[in-house]
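Visitor: Next one to model:
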Amino acid sequence: MRGFKGKIELDTRDSKPDWEPFLPKKAPKGAPNVLFILYDDTGQAAWSPYGGRIQMPTLDKLAADGLLYTQWHTTALCAPTRSTLQTGRNHHLNGFGSITETASGYPGYNGRFPKQVTTVAEVLQNNGYATLWVGKNHNVPEQDVAPGGYRGEWPLNQGWDRFYGFLGGETNQWFPDLVKDNDFIDQPYMPDDGYHLSKDLADQAIEMLRNKDASNPSKPFYMWFNPGANHAPHQVPQEEIDKYKGKFDDGYDAYRTWVTARMKEKGVIPENTVNTAINPIHGDLANKLDQVRPWDSLNDNEKKLFNRMAEVFAAYSTYTDAQVGRVIDYLKETGQYENTLIIYAADNGTSGEGSPDGSVNENKLFNGWPDTLEENMKYIDKLGGQDTYEHFPTGWASAFSAPYKMFKRYAEYQGGTADPLIISWPKGIKARGELRHQYHHSVDIVPTILEVIGLEMPEVNHGVKQYPLSGVSMAYTFDAKPDDPTEKHVQYYEIFGTRGIWKDGWHAAAIHAPINGTSDFDQDKWELYNLEEDWSQSKDLAAQHPEKLEELKKLWMEEAKRNNVLPLDDRVAVEILGTPRPSDEAPRDTYIYYPDTEPVPEGVAVNVRGRSYKIVANVEVTDNSEGVIFAHGSRFGGHSLFIKNKKLYYVYNFLGIAPEQVFESDITLKPGKYTLGMEFNMTGKGEHGKILGNTNLYINDKVVASGNMQTQPGKFTLSGDGLCVGYDSGDAVSALYKSPAKFTGGQIQGVAVSVKGEPYENLESEARRAMLSQ
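Guide: Purely as a prediction, here's the structure:
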């Protein structure tokens, strides 16, 4: 910024102003808009432009108008990939070696951007762009997703002008956890009135663009549109599911064969590409939860259930693509389409987190609880709706990641890392409907955007020297031929202990199953592939080229040390998700909550997992008192204390498995002031780690219901559904009421939750004193 060149005298009448030093920078002349659409959990073999059976009309049109990349890669996991797409640095340099929910206290894994990285949003914001983010985030530390918490990692403090979406890794598509700019908000309307998150996000995206155009039509925008699709829960309107009825009845093994042939016909993969085995990892190294059950080993009900799950997934993807199409239509209607760089991609391979049997509640996996066919078949006609939190089985993850090995979380194989990417820019790219086979990675997107616009990543920002960009620009591919050499030379991979490295066409892969708890990383077998000749990694060349393998193993370790990859971590989900992490408030024995605050996320709320606990509420009751006193979680896992029909209830919903555990008072509540509560006394553990114990329900000091109860060993949810007092946010914990079930006809003074194991009566008096003193 140049200095002041005006004239300053005693009197302003004799002075000359100069505005330029004080005005924000403008974008380079003719700079394009950038619209980046990023799906979750989708391999190349899913979508129609690549030969898949899932119809993506909007994406088909963009592919016909631009370029389809066949060898673009990601980290194999969502939050790590998203960090690279924000900064252009490798995910461990960003502190995102894993997802925020599994962050640990090491430089490469702490879940916070270090001061040595600047987001592309901040660079664009400082250079005349409107920066607009709609949809999923998953780069805010779990403990910061709190109404009163630290907001330094929230979007508006990372270079974004506007944000509308959800901060976690997933959310209920019917009842999402929404943030607008810097505040938690309620969804604008309910599913019964036609609400779905994908539709809402498109509405908000168009509104943001329209508002920007109304006041600053010449200002270019950078919009990141991140729908919840295709991440679990797979949820979509029934009429969309019906369009795919019977489309996957041949099963996932047959689909792999069919789609591989289609991909060859389209030129997406070479003719010599081998369709690899559905279970490439064998023996002790295999994670049983990631195995695929051969289609011909399934019974008729399993085939019916699994195919319906695929129909839901396909409908979810197509429906969301139609919502993206509405945003594209707006750009065309307003004359902005031609000079908009549109990037349409997915952040990792298709997800296998539904286990070999699929799930009507994905959170069972994160609690170590198996699904059963009998339980899941009860919901076959409700799949995709409000009653399920669905994820299809590993077989479909394998199918939609064909012809490659494995899927999401497997960073050593292309099934986890090779993802769809289509780029369209009518004004800047002459080619139409062409393929590009150059090898690239998600770290290369930021350098590409900067080159296209004509900007550079700063070497120093906020007084801190920045890490160099890890990626290289892909802009050269816009005018290249499909098979021209790539300008990228090295890329390492690591997720949950799975490891790989690519160098000039050669790829070394350490065979390790993520979240397997096996460790012994130094004993892992390494495989070697020539990806120039063998895209699907079907021929291990380690024995033929031991010197090349050793070269790549050495290079992986060099890259690991340079990028903060160590130490490696492959702990099981229940263990790592339950690991305490530092937050603004230290853990305590007793927590006091007050009515009508914003939901308190599970990451910072009282932790009742795997222990005895007590809940006490001071409540004034009238003849008309009704509603929720305390609630945490949802119908897919949670607990709630509430009044209905003048009776006190406590419900613990164990992973959404019917029937709910209901404790109903044997007396009615008359008008007056009460201490209402419950206590759970843990007695031991049962199958699959569930917590066993007995529960008492109290009105004052009298037990009004009691019985045995089981509680979850892991989290209630990965999607929000925070702790509430005086109402139940989002999806109701219990079917005995409908959200928000706001408490009316009385007054809640406060609620105390204790995990320190003292007698119930002690907590009752302590809670009363604590609440009265505040």
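
Visitor: all contacts plus neighbour counts: C-alpha atoms, from now on.
Guide: OK.

Visitor: mind listing the helices in the stretch 351-500 of the chain by residue range?
Guide: Under the criterion DSSP state H, counting those that start in this stretch, helices of the stretch 351-500 of the chain are mapped to 373-377, 394-399, 414-417, 445-453.

Visitor: I meant to write the chain there.
Guide: 57-64, 78-87, 120-125, 197-215, 238-242, 252-265, 300-333, 373-377, 394-399, 414-417, 445-453, 546-562, 573-577, 760-772 (DSSP state H).

Visitor: What residues sit buried inside the first one?
Guide: Read it as helix 57-64. By 16 or more other CA atoms under 10 Å, the buried positions in helix 57-64 come out as 57-60, 62-64.

Visitor: could I get the residues you listed as a markdown table with distance to Gly395?
Guide: Below are the buried residues of helix 57-64 laid out as a markdown table (distance: CA to CA, whole Å):
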| residue | distance to Gly395 |
| --- | --- |
| Pro57 | 25 |
| Thr58 | 27 |
| Leu59 | 25 |
| Asp60 | 26 |
| Leu62 | 29 |
| Ala63 | 28 |
| Ala64 | 31 |
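
Visitor: quick one more, to check against the first:
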Amino acid sequence: MLPDRHSRSMLPIPDRPAPGLTTYDAKDPDTHYPPIEPLRPPDGAPNVLIVLIDDAGFGSSSAFGGPCQTPNAERLAANGLSFNRFHTTALCAPTRQALLTGRNHHSVGMGSITETATSAPGNSSLRPNTKAPLAMTLKLNGYSTAQFGKCHEVPVWQSSPMGPFDAWPSGGGGFETFYGFIGGENNQWDPALYDGTTPVEPPATPEEGYHLTEDLADHACTWIRTQKALMPDKPFFVYFAPGATHAPHHVPPEWADKYAGAFADGWDVQRERTFAKQKELGIIPADAELTPRHAEIPAWDDMPAALKPVLEREMEVYAGFLEHTDHHVGRVIDTITDLGILDNTIIYYIVGDNGASAEGTVNGAFNEMANFNGMAALETPEFMAAKKAELGSPSSYNHYAVGWAWAMDTPFQWTKQVASHWGGTRNGTIVHWPNGITERGGLRSQFTHCIDIAPTILEAAGLPEPTMVNGVQQTPMEGTSMLYTFADATAPERHDLQYFEMFGNRGLYYKGWSAVTKHRTPWVMLGGTLPAFDDDVWELYDGRIDYSQAHDLAADDPDMLATLQRLWLIEATKYNVLPIDDRGVERATPEIAGRPTLIQGTRQLLFPGMGRLSENSVVSIKNKSFSVTAEIVVRETGAQGVIIAQGGRFGGWSLYAKNGRAKFVYNVLGIQEFAVEADRSIPAGLSQVRMEFAYDGGGLGKGGEVTIYYGGVAAGSGRVGATQAMIFSADETTDVGYESGTAVTPDYTPAGSRFTGRINWVQIDLGDDDHDHLIDPEERLRIIMARQ
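Guide: Okay, the predicted model is just below:
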């Protein structure tokens, strides 16, 4: 093997022309230049595939003893290594940014999620340019790079189609190709997609069999085949991060039906079954203990009998969703196998970016938006029973109950968001690399963390950490390469100190011991008083003999507890965790939190063709009077189609033309529809159509009077009985001249929604009766947190 002649510590690698004779005439026999050699990493550098499942706990996948069948994860585990002490940050965006950079999440500004960013360095959602992502390092060393799926690392004020794109995967993230979505969650049947930084529509409809996970796998497989067909000597780095299994839990019914009756005994019994299976598989120590259920989590036996069939179906749908996801991950692995490159491909299969999600309320939800808008009372047991058959379908936006999340985190305490306990941070992880791992089906129990992946891949590829990237001096990675564990199950662990923190829930791991304190409960977003940080009760666990954190030793060994508490403070200071921030109202309000907002003022002018604008990109018309004015040119044959629409099937509004007449529809949660139609057609030629909404006031989500005008002359009026106070959708958008995603009204389909005339401009004006201040800021926080 030839020595690597490149100086790879400075990226991009500086061009260094070789000195030598320069002739006058190219025909001179002494004329000689070496052939141009495309940049490649060192010989033998492996391909890399990182698979990151969303919101799946340690006890969910069958590869780690769970009830959700994941045969492709099992296949990799049987021929690779399973890590049973691999850790995340307890939340999605922080885990992803930490994984992609090899640094702790506060070090890269992602102390929580982008929607709760503050101006503090550890919580700004801004990755410092001194901490280049792994994909950038690999690309500048000659790798092909691609990401497929979820990106929740873009600051909210940079998430519009105009960027800036520094934090986008294919902008400054180092990925040459990106196909997926920006944000915390997406409709699996009708997603808002980007190809690079360009909004695109799904290639098919749900009725035609479309599902996002399958689409992502299609793109990943095609990209891998193309890359190997055109650059067979160049390794790739593929990051496959589907939105599954984050809510909404969307899956074709046949996948959910496989599990009919499997969960009839409830979550308490399911934990016992999973625990027994984990011991049978040897995935947890034989002396591990099953931690008890906390009082905040209801017992299955205490749930209403009328609701239990719905609760069962919630879990059946989730289990089908995870198995469906594993199936499509398997398609990507099969593509690599078929190309004959599996042996030299490192595959990380990480089952969850945090613990299972307890953000679905104690009863679960048919439509998350109802709860987000303070209308959860609509989802009575009777309503849920009536909607049971629709769970997982395109007409639902569903999530399972807290009890199921707890069961999916067996054998640990707590769930996603709880960074103090392993239920929030310990995720089953599989590593497969035949050329680098000789043992098949091995178990590794060294402490590892998501920040360890980047240095592992660099070491495996024979690449140094860069000291300079794009002219900026880099700080060292904070993770520890896991490569030392691949050949030796008994090797002493090298990552023996790690802090954890999320919304005040915090902990510290040190040489087998862990000191932890839970500060807040994930599903309790409103009411109650949080204790002062100094009043939080700390627990102490000896992980050398207590794998699941079942025995609190705080009273038995106060000196060790004090030592770890002091270490936590030192690590928190080192990595920008301080100040600890458990604020709700303040973090939900951009002006107080100190993060920018994209839209300001009471007027917004929009133009035709603008689309896929998130709610952060459009002035809010909620809980106030407003008007929408459009200057349009109508053909002699009359007007048809959308002028402007916001939201979709699960809530929103649309101003459009139907059979020549202007019409306004307000859709409340997909449950109620209020329509106002003009009494005559829009005149041909240049026209100005205006819709005015006079809000009733007196609180949130009230109704109001609607008047439609043509050229300043009233052309129709009517009433909207209620509105949505907080949010229309987690993923639907605003479009001018058409509607993407799902349709606000069945009067048209997205495919047939384009306006038939010409739109010159559309303007939204807010009234002076601003009731927005009446929204409880804690409600804002609850919505933000539930969407991550």
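
Visitor: picking that back up, columns mean neighbour count and distance to Asn708 of structure 1 on top of the helices of the stretch 351-500 of structure 1, output as JSON lines?
Guide: As requested, the helices of the stretch 351-500 of structure 1 are exported to JSON lines (neighbours: other CA atoms under 10 Å; distance: least, CA to CA, whole Å):
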{"stretch": "helix 373-377", "mean neighbour count": "14", "distance to Asn708 of structure 1": "22"}
{"stretch": "helix 394-399", "mean neighbour count": "31", "distance to Asn708 of structure 1": "35"}
{"stretch": "helix 414-417", "mean neighbour count": "32", "distance to Asn708 of structure 1": "43"}
{"stretch": "helix 445-453", "mean neighbour count": "20", "distance to Asn708 of structure 1": "55"}
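
Visitor: middle-most residue in structure 1, spatially?
Guide: Centroid-nearest residue in structure 1: Gly169, 2.6 Å away (criterion: CA atoms, centre = their mean).

Visitor: OK, contacts around it?
Guide: 78-79, 136-138, 718-719 (CA atoms under 8 Å, 6 or more residues apart in numbering).

Visitor: For Gly266 of structure 2, see how far away the aligned residue in structure 2 for Gly395 of structure 1 is.
Guide: In structure 2, the residue matched to Gly395 of structure 1 (TM-score structural alignment) is Gly403. In this view, Gly403 of structure 2 and Gly266 of structure 2 are 9 Å apart by CA to CA, to the nearest Å.

Visitor: Quick check: neighbours shared by the two?
Guide: Trp300.

Visitor: Show the residue spans covered by the strands in the stretch 601-750 of structure 2.
Guide: 603-606, 626-634, 641-648, 651-658, 661-668, 672-681, 685-695, 704-710, 713-720, 734-736 (DSSP state E, counting those that start in this stretch).

Visitor: just checking, Asp584 of structure 1 touches Gly149?
Guide: Yes: in this structure Asp584 of structure 1 lies within contact range of Gly149 using CA atoms under 8 Å: 6.9 Å.

Visitor: check contacts around the counterpart of Asp287 of structure 2 in structure 1.
Guide: By TM-score structural alignment, Asp287 of structure 2 lines up with Asn272 in structure 1. Asn272 of structure 1 is in contact with Asp534, counting by CA under 8 Å, 6+ apart.

Visitor: And for the one 5 residues further on?
Guide: Contacts for Ala277 of structure 1 (CA under 8 Å, 6+ apart) come out as Lys405.

Visitor: how near is Arg780 of structure 2 to His152 of structure 2?
Guide: Distance from Arg780 of structure 2 to His152 of structure 2, by CA to CA: 19 Å.

Visitor: hmm, back to that, go through the contacts of Gly169 of structure 1 and name the one nearest Gln116 of structure 1.
Guide: Ala79 (18.5 Å; CA to CA).

Visitor: Next, the contact list for the equivalent of the closest one over in structure 2, please.
Guide: Superposed on structure 2 with TM-score structural alignment, Ala79 of structure 1 falls opposite Ala93. Applying CA under 8 Å, 6+ apart to Ala93 of structure 2 gives the contacts 110, 112-114, 151-153, 184, 788.

Visitor: repeat that with 7 Å
Guide: Contact partners of Ala93 of structure 2, counting by CA atoms under 7 Å, 6 or more residues apart in numbering, are 110, 113, 152-153.

Visitor: pretty sure Ala722 of structure 2 contacts Leu700?
Guide: No: using CA atoms under 7 Å, Ala722 of structure 2 makes no contact with Leu700, being 9.3 Å away.

Visitor: So for these two, which sits in the more crowded spot?
Guide: Leu700 (23 against 19; other CA atoms under 10 Å).

Visitor: Identify the residues contacting that one.
Guide: Per CA under 7 Å, 6+ apart, neighbours of Leu700 of structure 2: 623, 725.

Visitor: Now do it against Leu281 of structure 2, distance only.
Guide: Counting by CA to CA - Leu700 of structure 2 and Leu281 of structure 2 are separated by 53 Å.

Visitor: counterpart of Arg444 of structure 2 in structure 1?
Guide: In structure 1, Arg444 of structure 2 lands on Arg436 (TM-score structural alignment).

Visitor: Actually, Glu153 of structure 2.
Guide: So, by TM-score structural alignment, Glu153 of structure 2 is matched to Asn139.

Visitor: One more: Ser614 of structure 2?
Guide: That one, Ser614 of structure 2, aligns with Pro601 by TM-score structural alignment.

Visitor: ok, the nearest residue to that match once chain neighbours are set aside to Asp701 of structure 1 distance?
Guide: In space, and not counting its chain neighbours, Pro601 of structure 1 is closest to Gly722: 4.3 Å by CA to CA, 6 or more residues apart in numbering. With distances taken as CA to CA, Gly722 of structure 1 is found 28 Å from Asp701 of structure 1.

Visitor: Looking at those two, which has the bigger crowd around it?
Guide: Gly722 (25 against 14).

Visitor: so that one makes contact with Glu602?
Guide: Yes: between Gly722 of structure 1 and Glu602 there is a contact under CA under 7 Å: 5.8 Å.

Visitor: Give the burial count for Tyr150 of structure 1, as a bare number.
Guide: Around Tyr150 of structure 1 there are 15 residues (other CA under 10 Å).

Visitor: Grab the nearest non-local neighbour of it.
Guide: Closest to Tyr150 of structure 1 by CA to CA, 6+ apart is Asp144, at 5.5 Å.

Visitor: and if you look at Ala205 of structure 1?
Guide: Val134 (6.4 Å).

Visitor: Contact partners for the counterpart of Lys131 of structure 2 in structure 1?
Guide: Structural correspondence for Lys131 of structure 2 with respect to structure 1 (TM-score structural alignment): Val117. By CA under 7 Å, 6+ apart, the residues touching Val117 of structure 1 are 87, 94, 466-467.
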